[in-house]
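Asks: Prediction below, plus the sequence it came from.
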Amino acid sequence: MLETLRKIVQEVSTARNLQTALSIIVRRVRKAMGTDVCSVYLLDAKRGRYVLMDTLGLNPAAIGLVSLAPSEGLVGYVGQREEPVNLEDAPQHSRYRYLPETGEEKYHSFLGVPIIHQRHALGVLVVQQKIKRRFDEGEEAFLVTIAAQLAALLAHAQISGSMNLLPSGKFSSASFEGLPAAPGVAIGQAVVIMPVADLDSVPERLSDDLDAEKSSFLQALSWVREDIRAVGAKLANRVSAQEQALFDAYLQMLDEESLGAEVIKRIEEGHWAQGALAYVVKRHVKYLEKVEDSYLRERAADIRDLGRRVLACLQEGGEVRQEYPPNTLLVGEELSPTLLGEVPKEKLLGLISVKGSSNSHLAILARAMGIPAVMGLTDLPWAQLDGQQMILDGYRGQVITTPDERKVRQYELFIQEERALTESLEAEAGLPCVTRDGHRIPLMLNTGLAADHVRALSYGAEGVGLYRTEVQFMMAERFPSEQEQVNLYRQQLSAFSPREVTMRTLDIGGDKPLPYFPIEEENPCLGWRGIRFTLDHPEVFLSQVRAMLRASEGLDNLRILLPMISSVREVEEARALIRRAWSELRQDEGLPLVNPKVGAMIEVPAAMFQIQALAERVDYLSVGSNDLTQYLLAVDRDNPRVARLYSGYHPAVLQALMHIAQQAHAARIPVSLCGELAGDPAGAILLLAMGYQGLSMNLASLPRVKAAIRRVDLQQARELLARVLTCASTDQVVGHLGVFMNELGLGWLAGPKG
């Protein structure tokens, strides 16, 4: 049965259209199960009825004509229950409805299973037999499995309009949920980027002229290298030096001593250039795609993109340029960072990628350049969207295809309001962050790439609340030397002096592995990461801490933050190493260093219940709300299948944050929060009410949060907090926040409505 199932799934997945897929299913399922009838009913959302779309065994003339309301017949009963219905004698059931057009009066046994996609019933798959019998558990399980495989196909067909008999190439309006990778909203025309060359279609072939093959390969390699350099040069004024290092990494991959050397070796073994290139690239990609951690999987995408570019040059004798309309939304299965430099800045409005996450190089660059982006759109029929009008909502992680006039106008108004809002907020950016009744709360910057400190300071940032030191490690080809770290840290500390800069010690593992130090684990987010890794490698920890201390000489604005703390022993061991580094630098080298404050991150739930003990061992606490939310809700926010369940407004998350603040106050230790919740105006008001003494966020959020806090008083914030802490669901919390923001005239600070 398993082999039969595999064959059916393979045939359906390669079917040229929906009707062919349905035909395959009814024929193959009827044969595999030995039934008299197999039928597929699909829900027509506009009519609200289940329509017979294909059948083998019933009257074929009824296809497309017979339909049932959800309240009618056994088919509607299956759809309402959203679970299988298995009957020995169907005509005796109270919900049975006789349909003379189908000729089904002679069939007694009935098994119907719902076709469900993302909690919505799309249709019903039915088998019937003349004899009276209950289908056994194995048969029921087989049909349920087929229905589950059919669900994704039907969802795509429904969205693309092929179920609604629209003209070819036209799409009904539909909304797709993905991962918000870079904030912002854009309305534009989809430009679908297909792979520039198909590595999988290159045949194996021997060559008699190996010198010519090597020459053509090296020429293609040179063209691609020059193109990447040109892209980097175009982006020189739009991204920082660290972000440009991404393109240096690409050039290193293409070096004749790296990827190129392997291809040359393959050619010298007798293979033609295209085949040698495809072989080497696919081997690297296959290895990296098996790795659990997200960062290395993203590197597989980079290598595949580079391989395609070189192959295109080999096949075409040079690069083929694409034309871009003035309002381009780039759409692709796996967009690469190099595309950002190919599209003229004034034409590129947004990025939409089926694959990828908020940790990808593309997402990093998009945020740095202020380009809205959505990724992880697993259900998007991307290859069919070229030329279609689309809306990209980078706040929600949503893409709307072929929007109606009402939706377009709604988002056009939001874009206009956002521009006006940005201008008005910048006018008050330099004012202090103080509530109407005089309560002050510092706003600080979250950063990891080279910060735009000029803008941050003009926005009123009172320092850096979280500097992610791992970014430098992730972009390097090896562990950075101590002096390289000193140079980078000194830049940050100097730029914000005398304001404090909180530098988190190396936080790798989980979703942030190092390319040169892969960590292979079954469950990396619960594994060897953060402080666990650095305590096991004191040489790495000590080198980094010494670099931080050296960089702080004479500035004295360094604070050190320890990530992923789950026990007091980790804090004690880390502090002992920090004291050792500080003493060695003072005594052995005579550096006049001030002892920096050391803090612990509260992001592991266990740490929530050790606040008092931690307070006796550190100088301050910083709540990492993103990871804390992820661990409390058991939701991987970079997984598009469950990302919708991730919310900082979940009642359990708010209760946990309240508990932390209360415990910190009782222990008389400063507590701040860094994370997405701090960068949301409504979330910042709740955190203000809870008693957090500092909020750290990304640069774009600073003006919005400040505007919200300056327009409320502390008592109003506390009354709002009291209401939301009684809520039983995220929806209730969001509802209260929406009413509050609108009543105070702060609704304009929120994202798009509707």
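Replies: Good, I have the coordinates. Numbers count the residues shown, from 1 in each chain.
Asks: all contacts plus neighbour counts: C-alpha atoms, from now on.
Replies: Fine.
Asks: Just the helices from the stretch 151-300 of the chain, written as ranges.
Replies: Assigned by DSSP state H, counting those that start in this stretch, the helices in the stretch 151-300 of the chain fall at 210-234, 241-253, 259-268, 273-289, 294-316.
Asks: Identify each buried residue in the second one, please.
Replies: Neighbour counts using 16 or more other C-alpha atoms under 10 Å place 242-244, 246-248, 250-253 of helix 241-253 among the buried residues.
Asks: swap in stretch 75-89?
Replies: Applying 16+ other C-alpha under 10 Å to stretch 75-89 flags 75-79, 82-89 as buried.
Asks: These in strands, which ones?
Replies: Counting by DSSP state E, those place 85-87 in strands.
Asks: What is the nearest of those residues to residue 385?
Replies: residue 85 (38.0 Å; C-alpha to C-alpha).
Asks: got the contact list for that closest one?
Replies: Counting by C-alpha atoms under 8 Å, 6 or more residues apart in numbering, residue 85 touches 78, 110-113.
Asks: farthest-separated two in those residues?
Replies: Spanning the widest gap among these are 78 and 110, at 11.1 Å by C-alpha to C-alpha.
Asks: and residue 601, what element?
Replies: Per DSSP states H and E: residue 601 is located in strand 597-602.
Asks: next structured bit after that strand?
Replies: Next in sequence after strand 597-602, counting helices and strands by DSSP H and E, comes helix 605-608.
Asks: The helix or strand that that following helix is followed by - contacts with which helices or strands?
Replies: Later in the chain than helix 605-608, the nearest helix or strand by DSSP H and E is helix 611-615. When contacts are defined as 3 or more C-alpha pairs under 8 Å, 6 or more residues apart in numbering; DSSP states H and E, helix 611-615 packs onto helix 568-588, helix 651-666.
Asks: Report the buried residues of helix 611-615.
Replies: Going by neighbour count (16+ other C-alpha under 10 Å), the buried part of helix 611-615 is 611-612, 614-615.
Asks: Distance to residue 212 for the residues you listed - can I get that in JSON lines?
Replies: Formatted as JSON lines, these follow (distance: C-alpha to C-alpha, whole Å):
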{"residue": "611", "distance to residue 212": "69"}
{"residue": "612", "distance to residue 212": "72"}
{"residue": "614", "distance to residue 212": "67"}
{"residue": "615", "distance to residue 212": "69"}
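Asks: Closest one to residue 720 out of these, please.
Replies: Of the buried residues of helix 611-615, the one sitting nearest to residue 720 (C-alpha to C-alpha) turns out to be residue 611, at 25.7 Å.
Asks: Use this one as the comparison:
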Amino acid sequence: MLHSLRTLVQEVNSTHDLHVALDIIVQRVREIMQTDVCSIYLRTKKENYQLMATEGLMSESVGQVVLGFDEGLVGWVVARAEPINLENAAQHPRYQYFPVTGEEKYQGFLGAPIIHHREVLGVLVVQQSENRKFDESEEAFLVTVSAQLAGVIAHAEATGALGSIGSAPKQARFSGVSCSGGVALGEGVVVTPPADLSAVAQTVCDDPDSEIEFLLGCMRRAKTDIEHLAEQLKGRLSAQEQALFDVYLAILDDATIIKEVTDRIHTGESATWAWSQVILNHVAAFTHMDDAYLSERASDLRDLGRRVLGHLQQSAAKCRIYPDNTILVGEELTASILGEVPQGRLAGVVSVQGSSNSHVAILARAMGIPTIMGAVDLPYIKMDQRSIIVDGYRGLVITDPVEELVSQYQHIAEEEKQLVEGLEAITDLPCETLDNHRVALWVNTGLMADVMRSLERGAEGVGLYRTEVPFLLRDRFPSEEEQRKIYREQLKAFHPNPVTMRTLDIGGDKSLPYFPIEEANPFLGWRGIRVTLDHPEIFLSQIRAMLKASEGLDNLRIMLPMISSVSELESAQVLIYRAFHELLDENYAISLPPIGVMVEVPAAVYQARELAARVDFLSVGSNDLTQYLLAVDRNNGRVAGMYESLHPAVLRALKDIVEHSHSQGTPVSICGELAGDPGAAMLLVAMGYDVLSMNATNLPKVKAALRAITVEDAEELLAQVIEFPDAPSVNHSVDEFLKEAGVYKLLRTPAATEDIEIDQ
């Protein structure tokens, strides 16, 4: 059964059509379980469950039978969200008979819910004519099938909702991880990996004849490549191996494959899409053959398909058009792909894979581009030339939005534009509350592109300079001199204001291509200070570069990431002192800069007093601290909704850190995303944080919010919400406080679009 299950999942994965996938499922499950009937009921928009595919019931009943929530046996499975196994279904009080199905002759009933992200998408049912209660192994198998296929059906359902080429698309919504706030409305431009048959964008063509000529030209170029390769390897391969090239050439001349592709092009499909689909269909056919020799030919066909696809994509890329409001979409985008978009045309970014710390996310934030990563359910290959809305506040991608929704988001976008223009007036004003409490607002940076934006928005210093960015953007470790030049630019740009440089923070979801770290659980593994202490040559080179860069400026601060014990701190300090004295011996006129620790793991929270007694400052990394406290990976789209920055446990930890640090006379800052949330910033000021460091885009909003309140009012709010049992209650009270302060409408950054209702 395990082999059968794998084969079934492979078959379903190989199709991009929802109805074909459902037909495959009911056919195969019926065969494997040797039952009389197998059917699938799927949820519709109105929370009803409709018969979508069957093998055994009357075919005309498909699409005709609809059951409401908790209606009939299928509805009972939905309501209970667990399997129902009955020996005689007709005698059960919840049994509901539909004459169109012809199911009156079936007595045995077993239904298993298809659940994805806690939602019952449908019900998988098998039935038997005689009275029969399915045994435990059969019930377990059906549950296993449902669990395995839940994600597949969710993805296929979403794909089907978008329609096929030539049909009217429908609005659909997909969730991901917000990496850069704001909203963007535009047209999708899909960028796919080179020569990946399973990742070709579904595009159309206007001139089938020209498209076919383009296809045949690429096939001829691929044929020439193969002939040249065969000639080069002649004499080095056996006759059997040499014959493989003849097989490739024969396939390229196969009239059947050429006709299949050209027929699809005549319907309006592009050459790249038509070619990939035909090859994948043939590969799937070979793969499922029982004959070992024939099944192995699937890899030959796939290889040939990639060769032709490479030529198709290479030529098509040269002709790619970027509209004025480009929404860049891909499975795994890179910084270089963003760079290919002409200046001023990139409106938004959506990636199926990736995280908030990827190259793309860092660059997009620096550019102020709304960005969503980890949109795992998005059928991205169908997004080319589609109308798309990127909601960077809620981490949503809305495809083919209706006019009313477009109008609502356009209104939000216009409000954002007016807000930015309105806040320019307070750029040069101090961040001071109504009762004259001064708050230092610093910025987080990583690229030189951040510098000008930060200074324009009135930044008073840098609370976090991500030194790993220059490492990420190279194909090797940067030399000490290369680092010195980069750090010098940052220090000079913000002089005389302080610049806090975090030592190399790799590991977790930040991996260097030339220094890969592969671990089963990277967030609890070799990362941050753990890596650099194990490689003192890397750490010392970086510290020396920082100290050299600070000569004559003296505005450097050094911050150590991922500290979880006093011994780690002391080991790092020994290396810093060593580098400092070495440079003094080399006649550099430098001063020992302030040294601080990032508090981002629970251990550091409970040792904040001991750490504060040994350093010049503490700085809270609220992003990592929140995910470690809540055990929620913020880059995982499946649990991102559980990442609550204002969770009471997080607030209490943040308050404790300030109290412990101040008890030692040590200032404390916060440099996570929380500091850039105007509502959260009020709570942080009430706690006593000395510095708030944030993305430059959010700095004016935070300043405007803090200038509209008193510390006394913020302290009363904190005393109230810190005792609440859950994050929603905290968020509600903070929103009400913002309303009373008269700044809610303009400054509710994380909730800017929460009032917009989006139909799936």
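Replies: Great, that's in hand. Please read these numbers as outputs of a predicted model, since none were measured by experiment.
Asks: Please indicate which of the contacts of residue 85 of structure 1 are buried?
Replies: In those, the ones that pass as buried (16+ other C-alpha under 10 Å) are 78, 110-113.
Asks: Please say which position in structure 1 residue 641 of structure 2 maps to.
Replies: Mapped onto structure 1 by TM-score structural alignment, residue 641 of structure 2 lines up with residue 644.
Asks: I misspoke; the intended subject was residue 701 of structure 2.
Replies: Mapped onto structure 1 by TM-score structural alignment, residue 701 of structure 2 lines up with residue 704.
Asks: Next up, the contacts around its match.
Replies: Residue 704 of structure 1 neighbours (C-alpha under 8 Å, 6+ apart): 425, 680-681, 749.
Asks: Also residue 115 of structure 2?
Replies: Counted by C-alpha under 8 Å, 6+ apart, residue 115 of structure 2 has contacts 81, 121-122, 146-147, 150.
Asks: neighbour-wise, which of these leads?
Replies: The most crowded member of the contacts of residue 115 of structure 2, judged by other C-alpha atoms under 10 Å, is residue 122 (30 neighbours).
Asks: follow-up on the earlier one: and what about the match of residue 641 of structure 2, helix, strand or coil?
Replies: With DSSP: H, G, I helix; E, B strand; the rest coil as the basis, residue 644 of structure 1 sits in helix.
Asks: Which residue is the nearest non-sequential neighbour of the residue lying farthest from the centre of structure 1?
Replies: Centroid-distance maximum for structure 1: residue 106 at 52.2 Å, with C-alpha atoms, centre = their mean. Closest residue to residue 106 of structure 1 apart from its sequence neighbours, by C-alpha to C-alpha, 6 or more residues apart in numbering: residue 130 at 6.0 Å.
Asks: I'd like to know how many residues surround residue 354 of structure 2.
Replies: Counted with other C-alpha under 10 Å, residues neighbouring residue 354 of structure 2 total 24.
Asks: who touches the residue nearest the centre of structure 2 in this structure?
Replies: Nearest to the mean C-alpha position of structure 2, counting by C-alpha atoms, centre = their mean, stands residue 374 at 1.6 Å. Going by C-alpha under 8 Å, 6+ apart, residue 374 of structure 2 touches 176-177, 351-355, 635-637.
Asks: And it, what's its match in structure 1?
Replies: When structure 1 is aligned by TM-score structural alignment, residue 374 of structure 2 is paired with residue 376.
Asks: Check residue 25 of structure 2 too.
Replies: By TM-score structural alignment, residue 25 of structure 2 lines up with residue 25.
Asks: The helix or strand where that match lies: average distance to aligned residues in structure 2?
Replies: Element membership of residue 25 of structure 1 [criterion: DSSP H and E] is helix 18-33. Compared with structure 2 after fitting, helix 18-33 of structure 1 has a mean deviation of 1.6 Å; criterion: mean C-alpha distance after the TM-score superposition for structure 1.
Asks: For that helix, name the packing helices and strands.
Replies: Counting contacts by 3+ C-alpha pairs under 8 Å, 6+ apart, helix 18-33 of structure 1 is packed against helix 2-13, strand 37-44, strand 49-56, helix 137-160.
Asks: who's in contact with it?
Replies: For helix 18-33 of structure 1, contacts defined as C-alpha under 8 Å, 6+ apart pick out 1, 4, 8, 11-13, 15, 36-40, 53-56, 127, 139, 153-154, 157, 162-163.
Asks: and that helix, how far out from the chain's middle?
Replies: 35 Å (C-alpha atoms, centre = their mean, to the nearest Å).
Asks: buried sites along that helix?
Replies: 18, 21-30, 33.
Asks: Mind putting those into JSON lines with distance to residue 511 of structure 1?
Replies: Listed next are the buried residues of helix 18-33 of structure 1 as JSON lines, based on distance: C-alpha to C-alpha, whole Å:
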{"residue": "18", "distance to residue 511 of structure 1": "37"}
{"residue": "21", "distance to residue 511 of structure 1": "38"}
{"residue": "22", "distance to residue 511 of structure 1": "40"}
{"residue": "23", "distance to residue 511 of structure 1": "43"}
{"residue": "24", "distance to residue 511 of structure 1": "41"}
{"residue": "25", "distance to residue 511 of structure 1": "39"}
{"residue": "26", "distance to residue 511 of structure 1": "43"}
{"residue": "27", "distance to residue 511 of structure 1": "44"}
{"residue": "28", "distance to residue 511 of structure 1": "42"}
{"residue": "29", "distance to residue 511 of structure 1": "41"}
{"residue": "30", "distance to residue 511 of structure 1": "45"}
{"residue": "33", "distance to residue 511 of structure 1": "44"}
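Asks: Looking at the residues you listed, spot the one nearest residue 169 of structure 1.
Replies: Among the buried residues of helix 18-33 of structure 1, and counting by C-alpha to C-alpha, the member closest to residue 169 of structure 1 is residue 18, at 14.4 Å.
Asks: Name the nearest residue to the aligned residue in structure 1 for residue 675 of structure 2, ignoring sequence neighbours.
Replies: When structure 1 is aligned by TM-score structural alignment, residue 675 of structure 2 is paired with residue 678. Leaving aside its chain neighbours, residue 678 of structure 1 sits nearest to residue 684 (4.9 Å; criterion: C-alpha to C-alpha, 6+ apart).
Asks: doesn't residue 613 make contact with residue 663 of structure 1?
Replies: No. With contact defined as C-alpha atoms under 8 Å, residue 663 of structure 1 does not count as touching residue 613 (10.6 Å).
Asks: Could you count how many residues lie near residue 632 of structure 1?
Replies: Look at residue 632 of structure 1: counted by other C-alpha under 10 Å, it has 16 neighbours.
Asks: likewise residue 509 of structure 1?
Replies: Residues near residue 509 of structure 1, counting by other C-alpha under 10 Å, number 26.
Asks: so what's residue 744 of structure 1 up against?
Replies: Contacts for residue 744 of structure 1 (C-alpha under 8 Å, 6+ apart) come out as 711-712.
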